[in-house]
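quick one: sequence and predicted model below, then my questions.
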Amino acid sequence: MTDEKGVKAMPRSVAIIAILLASASPAWGQAANGNAAEPADSEAGNAQTGRADENAVRAANDAFGTSVGNEKIGLYGVGDVRGFNPATAGNIRVEGLSVTEHGGFTSRIASGSTIRVGLTAQGYAFPAPTGIADYALRNPGDEAVLSPVLYFGPNRTAAVDLDAQIPIAGSRLSMAAGIAYRYEENFPGEDSQTLQGGAVLRWRPADQVEFKSFYTRAAIMDDLDIGNIFSGGPWLPPQIERRYFGLDWTQTEVRRRFYGALGSVRLSDAWQIRAGLFRSENEVKLNPVELYRGVGRDGSAQRQLVVTKDQAAKSTSGDLRSSYSFGEGSRRHIIHLAARGRETRRAYGGGDVRDLGPATIGERSDLPQPAFDFGPLTRDDVRQITGGIGYELRWPQVAELSLGIQKTDYEKNVRIPGRPLLTTRDRPWLYNGTLALHLTGKLVAYAGYTRGLEDSATAPSDAVNRNSAPPALRTSQRDAGLRYAIRPGFNLVAGLFDVRKPYFNIDPDRVYRQLGTVRHRGIELSLAGQPAPGLSVIAGAVFLDADVSGEAVDFGIIGPKPVGTANRIVRANLDYRLPFFAPLSVDIGVVSQGKRIASALEYAELGGRQLTTRPLTTVDIGFRYRFQAGAAPVTLRAQVTNLFDVYGWNVSPNASFKFNETRRFLMTLAADI
């Protein structure tokens, strides 16, 4: 339903998705710190305490990326680490175990995530070149807690989470379950509805044994997105009002399902087994995308519509680890044996492309919905099996060493209607090594090298081979750095990194293909901890030098800088609990990013350089007020983002533009009953 201005009216009631549980079949997990031979999680240390006190700034140990509930801070996120995407690359973990998923994590089953790079990845037996995004499942304890959370803003956004932890048999068997509904309006008129449900069942039949099973579903409905804007020359799009200006009927519908089981068994003081088995399904029922091509300095453009339906990605994946440790004086040796596999099936293509004529970005121009004509789908499947052996040395206050070697067998089959079967195979050896030396009681130096086989992003909607995915790519990473303990609980990390992989993007004929090799070199800094009582600081910076090399650059087909990368990102978050009024804390966040590469081409008008966006700095402020409602702790959270309403453009790797968020007000009310 829409009002007279074309803005969607508030939604009607929707049916509740039933919450189902996978059975607690034998499966294995690991301690949250990622160290394979550590004891199973203790009951006290990992019991869920509700949601009223969620605070990402106070929970983070570094500035590389932490999420707690719906809060996210840090330099990196699940979709961006050192200029690459660990989710696309397949470097997602569930409590240290490898999983192939397609956007399946929700706050109903996951309490948060942590980005592991550099020294923070030490202790992972088999790291990945593009970094690791490690999710933690909700961990219910032996106390019954009901946690309602209400959200208001930005714009007309309104949402509710209802999460509970339910003890069934004391500390031995418990459940965390929840349901959430969200009506979201990021910009005026750009809105969607989301419904989620999920649960985690935790079973501890013995002190050294823990099983978890989980199930979650999500439905994204009536989702309107601002179209992709492409500049027609060496200029940025003109500044326009930040609101939805597209067609009311271009609504995306998505269904997701994610379930599995994991756990750990310590067979003896020296031997531990962990494993997980997972299933992830993502179905895009309908996905209309508006493209505004050749945008002029005055905002004029040619509008195109690309519509696809029944696009799907479904994966089954598993990870089995066996770790044996033994001591030698103060030294500890750990040997890991691992086997993991995945099978992914995708259906894509068959889109209907319509030219809608001239348009002006920022101005509404309604058209009737046509009858779409979809073509046959392309289907592909990927099967990959990997076996490996790893070794760790832990020598307290002296050194930590990690070595690993893996053999992987990869096969991809592509079935394009009317064409012969296309098969790609690769069976490389993968290896890694990291070393950390304790130079003094406060100073640690580290260095590492990792070689991997990672997936690449699918072709964007403006490519002629849209949604197609390249075969897995051989990648490598080198990094080194220092960690200095300024004081207990307050650390500085400084590092260098060099990541290399094949470069895929759209060529001048709009074909998504390999255009060369990309190399991301940079410096990253993290300052994290509590420098003073009541004050938590998470601050970081990354200075990136990204380059593309190969024939496409040599022949002038593209420029030497990959589109979408920024040469500088600085982020800082501070949380201060007032000493004279303990229930109240104030927080501030600052994000400053440098110029982003905004065109694949070099322009004579720009002195032979590629187009770039302007630097952008935004400031957020907020507060938390904690109080009691009877016996229940309650937290009121209010925040203003982009306080000074700074206007800027973000740019994607396919050179499409989208304006940044306006000044926004958000409020959250959370309780633990």
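Cool, got the structure. Since the structure is predicted, the reported quantities are computational estimates derived from the model, not experimental observations. Residues are numbered from 1 along each chain as shown.

going forward, measure contacts between C-alpha atoms and count neighbours the same way
Fine.

got a list of what Ile168 touches?
With C-alpha atoms under 8 Å, 6 or more residues apart in numbering as the criterion, the residues that contact Ile168 are 174-175.

sec struct for it, please.
The three-state assignment at Ile168 reads strand, by DSSP: H, G, I helix; E, B strand; the rest coil.

of all residues in this structure, which one is nearest the centre?
With distances taken as C-alpha atoms, centre = their mean, Val78 lies nearest the centre of the chain, 2.0 Å away.

so who does that residue touch?
Contact analysis of Val78 by C-alpha under 8 Å, 6+ apart lists 85-87, 115, 133.

most neighbours, which of these?
Ranked by neighbour count under the definition other C-alpha atoms under 10 Å, those are headed by Ala133 with 28 neighbours.

residues contacting it?
With contacts taken as C-alpha under 8 Å, 6+ apart, Ala133 has the following neighbours: 77-78, 86-87, 91-93, 113-116.

among these, which are in strands?
Judged by DSSP state E, the subset of the contacts of Ala133 located in strands is 92-93, 113-116.

and the residues you listed, which are buried?
Buried positions within these, assessed by neighbour count (16 or more other C-alpha atoms under 10 Å), are 92-93, 113-116.

nearest to Val284 among those residues?
Proximity of those to Val284 was ranked by C-alpha to C-alpha; the top entry is Ile92 with 21.3 Å.

now that closest one. Nearest residue, chain neighbours left out?
Nearest non-adjacent residue to Ile92, counting by C-alpha to C-alpha, 6 or more residues apart in numbering: Ala133, 5.1 Å away.

quick one: the one you found is in a strand?
Yes - with three-state DSSP as the criterion, Ala133 is located in a strand.

thinking again about what came up before, reformat the contacts of Ala133 as a markdown table; add distance to Val149.
Output for those, formatted as a markdown table (distance: C-alpha to C-alpha, whole Å):
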| residue | distance to Val149 |
| --- | --- |
| Gly77 | 23 |
| Val78 | 24 |
| Pro86 | 30 |
| Ala87 | 28 |
| Asn91 | 31 |
| Ile92 | 27 |
| Arg93 | 27 |
| Ser113 | 20 |
| Thr114 | 23 |
| Ile115 | 26 |
| Arg116 | 29 |
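
that older thread, Gln530: which of the ones in strands among the contacts of Ala133 is nearest?
The shortest approach to Gln530 among these belongs to Thr114, at 19.0 Å (C-alpha to C-alpha).

and that closest one, what does it touch?
The contact partners of Thr114, by C-alpha under 8 Å, 6+ apart, come to 65-67, 133-135.

from those, which two are the most distant?
Gly65 and Tyr135 (11.7 Å).

just the strands from the stretch 1-150 of the chain, written as ranges.
Counting by DSSP state E, counting those that start in this stretch, the stretch 1-150 of the chain forms strands over residues 66-68, 71-73, 92-94, 97-99, 110-116, 132-137, 145-152, given from the N-terminal end onward.

check it against this one:
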Amino acid sequence: MGEALSNDASVSNGNVRRGRERFYMRGFVLEPDQSYLRDGQFHLSRYSQPVELYERIEVLKGPSALLYGKSTPGGMLNLVTKRAQNEELNVSIQQEFASFGMSKTGVDLSGGLNESGSIRGRTILSKTAEEGWRRYRNGEHARQERFVGAVMLEADLSEDALVKLNYDTTQDEGALDMGPQHIKDVSSGQYWLVGKRDYIWDMPWSSRDSNVENIGFTLDTYLNDSWSLSSGYNLQRHQRQTTESLFSKVRFVNKGDTNNYYLTGKASSDRFELGTAFLDVKGDFHTGNINHRFLIGSSIVDYFHSKQEYKLKNPIGQINIHGTDIIAKPDELNYRNGAVKQIRRKTYGLYIQDLIEFNDHWHLLAGLRLDREESGEETHHNLLPKLGLMYHPTQNSTLYSTYSESFEPRDPVSQSDDVNYGKRLKAERGESFEIGAKAELLNGSLFVSTALFDIQKNNKVVTDKSGKKPITTQSGQVRHRGFELSVEGKLTSKLSILTSMMYLDGKIVKDPKFTGKRSKDTPKFSASSWLNYDVTDASQLSIGAVYVGERFGDTPNNFLKDAYVKVDLGFSHTFNFSHDQQGILRVNIDNLFNTDYLRGGCNNSAMFGSPRAVKATFQYKF
């Protein structure tokens, strides 16, 4: 997902530890349990997403809580799955090889299952293995393996009714790499990253094992030419086990000595179950000369999380960063030795929205959502408005202004040594104001979009750890203001462009310790641009660049990550064979100039960006 989202400057990389990707949008963290949608419905993203299953990734900027319930103020990502919509048999076989021992094999079969084509199916299978470029102290790589399998079915129940069924599984396992640590230099007072670029601090037996299943259906019915009804249900199950030799902040044996550190062991097992159901009624009608695009709907989200975790009280042992010795995994390091904690939440939502078209120039979008979230500890109620005004000076341009709100319910304080342990917390709330313009230029071949936004998040949960005991309160407040510009389309008949940029002023407005600091991992300026040139009718040459400005890697603003530019290069050629058979060869070079840069991380660590890598893919379609 990170490769795809690098084309949008408003999205940046966050923590990539434990084998999954995290992102920021407009400087706000996209939380894995409330910032992701799959086909427009709530989706848990606590695993490496199977991009093989997705037709596209939609970036929904600004609060999206009106239609989707709880969400972060920055926006959401909607993962749109592929469909079984081809009546004729289509087969695609793909083989990929890349640097650092990476290989990937994929098969995609789609077509009609009966003579009329009213029943259609699609099967996607993918197997990936990768060694990676970083090494453990004994020379081993942090090997990763993943299997993705999916079955999609579609059936035309009548001319006005369509049912879609889906099942998919993602099995992901591999070693852990918690990333290098940034610490304070005693003599200079500056913060820097400790360790060699390719050195993994963990032991080779550190591992993770993740298994995700999704099964569901949607039913779309057209009641008449103006009204339609959509309903659906999806059940997501996720089981994950991790064994860690190094968690939280690294503890060095002696102050000022970064060569020797302690290993700390933790084992955990998580089980997630998420059931989502929705019912939407859509209508297109007139009242006099005014047209309405109307939506009323409801949703239910049933969330369950069971966690069993065990931490060793004492260090496993001491390690010298320049050595090659391995400390064995302790026998008692087993998650079954820990206590079981469970959380269940049910959220009920009712929403209504109307796009009112007064005439060709003036449109108004108005909506309201009511949510009720129930858990064993607390019940939250939220009423969220949304208002948008659009003016179309011409048929191909729009000026707009919007106001919307977001909310993020929080569980009671769970850390046992916290002064406010067990205290109930209110939902964190966000407010967003945005004005912008969109236009189609060059006879519709080029799309330009700009936006000015001001987002404020209140009731933010913060923990002050400066005293003898941590104190968790809701005294935090942040404010992010910025400007975005994107250009997409064809500049000439052979040259196309996809470019975006964002200026962001993200600051902590209120905090017990960090008032006035810049928000973590939020560069003031970022940009990306991708050019694609048709060398011939069958060959394409592409070049892209990503710029990320300097940003702080921690909340106190002690660790500054340098700005960087990363350039990528690609070439593809299509071979047309007889009988509608086709072969596509793609060669990509990631990080062409081998730029040394830092990706996202947590308050204690950061991840090195990958060095230059070459990837070759051959796809055969018939």
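Structure's in. What do you need? Quantities reported herein were computed from a predicted structural model and do not represent experimental measurements.

ok so, going back, from the buried ones among the ones in strands among the contacts of Ala133 of structure 1, which is closest to Ala176 of structure 1?
Distance to Ala176 of structure 1, by C-alpha to C-alpha, is smallest for Ser113 among those, at 17.2 Å.

now for the aligned partner of the closest one in structure 2: which residues touch it?
Here Ser113 of structure 1 is matched to Ile57 in structure 2, going by TM-score structural alignment. For Ile57 of structure 2, the set of contacting residues under the criterion of C-alpha under 8 Å, 6+ apart consists of 4, 77-80.

give me the aligned partner of Gly341 of structure 1 over in structure 2.
Aligned counterpart of Gly341 of structure 1 in structure 2: Ile300 (TM-score structural alignment).

so that match touches Thr347, yeah?
Yes - with contacts counted by C-alpha atoms under 8 Å, Ile300 of structure 2 reaches Thr347, the gap being 5.7 Å.

distance of Val535 of structure 2 relative to Lys494 of structure 2?
With distances defined as C-alpha to C-alpha, to the nearest Å, the gap from Val535 of structure 2 to Lys494 of structure 2 amounts to 8 Å.

with Cys602 of structure 2 instead?
With the distance defined as C-alpha to C-alpha, Cys602 of structure 2 ends up 43 Å from Lys494 of structure 2.

who's more crowded, those two?
Between Cys602 of structure 2 and Lys494, counting by other C-alpha under 10 Å, Cys602 is the more crowded of the two (21 against 13).

host element of Asp381 of structure 1?
Asp381 of structure 1 belongs to strand 378-395 when elements are defined using DSSP states H and E.

okay, angle between the next helix or strand after that strand and strand 378-395 too, please.
Reading on from strand 378-395 of structure 1 to the C-terminus, the next helix or strand found by DSSP H and E is strand 399-415. Angular relation of strand 399-415 of structure 1 and strand 378-395 on a 0 to 180 degree scale: 170 degrees, by axes from the mean of the first three to the mean of the last three C-alpha atoms, to 10 degrees.

leaving out the residues flanking it, which one is nearest to Ala541 of structure 1?
Closest residue to Ala541 of structure 1 in three dimensions, ignoring its sequence neighbours and counting by C-alpha to C-alpha, 6+ apart: Val570, at 4.3 Å.

tell me the SS of the aligned residue in structure 2 for that neighbour?
Using TM-score structural alignment, the partner of Val570 of structure 1 in structure 2 is Ala527. In the three-state summary, Ala527 of structure 2 is assigned as strand, counting by three-state DSSP.

contacts only, for Ala527 of structure 2.
By C-alpha under 8 Å, 6+ apart, the contact list for Ala527 of structure 2 reads 8-9, 499-502, 546-548.

for Arg369 of structure 2, same thing?
When contacts are counted by C-alpha under 8 Å, 6+ apart, Arg369 of structure 2 touches 65-67, 69, 349-352, 382-385.

which position in structure 1 pairs with it?
Arg369 of structure 2 maps onto Gln406 in structure 1 when the alignment is built from TM-score structural alignment.

and for the residue nearest to that match when sequence neighbours are not counted, the neighbour number?
With C-alpha to C-alpha, 6+ apart as the criterion, Gln406 of structure 1 has its nearest non-adjacent residue at 4.0 Å, and that residue is Gly388. The number of residues packed near Gly388 of structure 1 is 20, by other C-alpha under 10 Å.

if we can go back for a sec, please point out which of the contacts of Thr114 of structure 1 structure 2 shares.
Listed in the original numbering, these still in contact in structure 2 are 133-135 (both residues aligned by TM-score structural alignment, their matches' C-alpha atoms under 8 Å).

got a markdown table for these, with distance to Ala144 of structure 1 too?
As requested, the kept ones among the contacts of Thr114 of structure 1 are exported to a markdown table (distance: C-alpha to C-alpha, whole Å):
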| residue | distance to Ala144 of structure 1 |
| --- | --- |
| Ala133 | 30 |
| Asp134 | 27 |
| Tyr135 | 23 |
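
what's in contact with stretch 462-474 of structure 2?
With C-alpha under 8 Å, 6+ apart as the test, stretch 462-474 of structure 2 has contacts from 413, 417-420, 425-426, 459-461, 475-476, 511-513.

again, only using 10 Å
When contacts are taken as C-alpha atoms under 10 Å, 6 or more residues apart in numbering, the neighbours of stretch 462-474 of structure 2 outside the stretch itself are 412-421, 423-428, 458-461, 475-477, 510-514.

about what we covered before: reformat the contacts of Ala527 of structure 2 as JSON lines; add secondary structure.
Written out in JSON lines, the entries for the contacts of Ala527 of structure 2 read as follows (three-state DSSP):
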{"residue": "Asp8", "secondary structure": "coil"}
{"residue": "Ala9", "secondary structure": "coil"}
{"residue": "Thr499", "secondary structure": "strand"}
{"residue": "Ser500", "secondary structure": "strand"}
{"residue": "Met501", "secondary structure": "strand"}
{"residue": "Met502", "secondary structure": "strand"}
{"residue": "Val546", "secondary structure": "strand"}
{"residue": "Tyr547", "secondary structure": "strand"}
{"residue": "Val548", "secondary structure": "strand"}
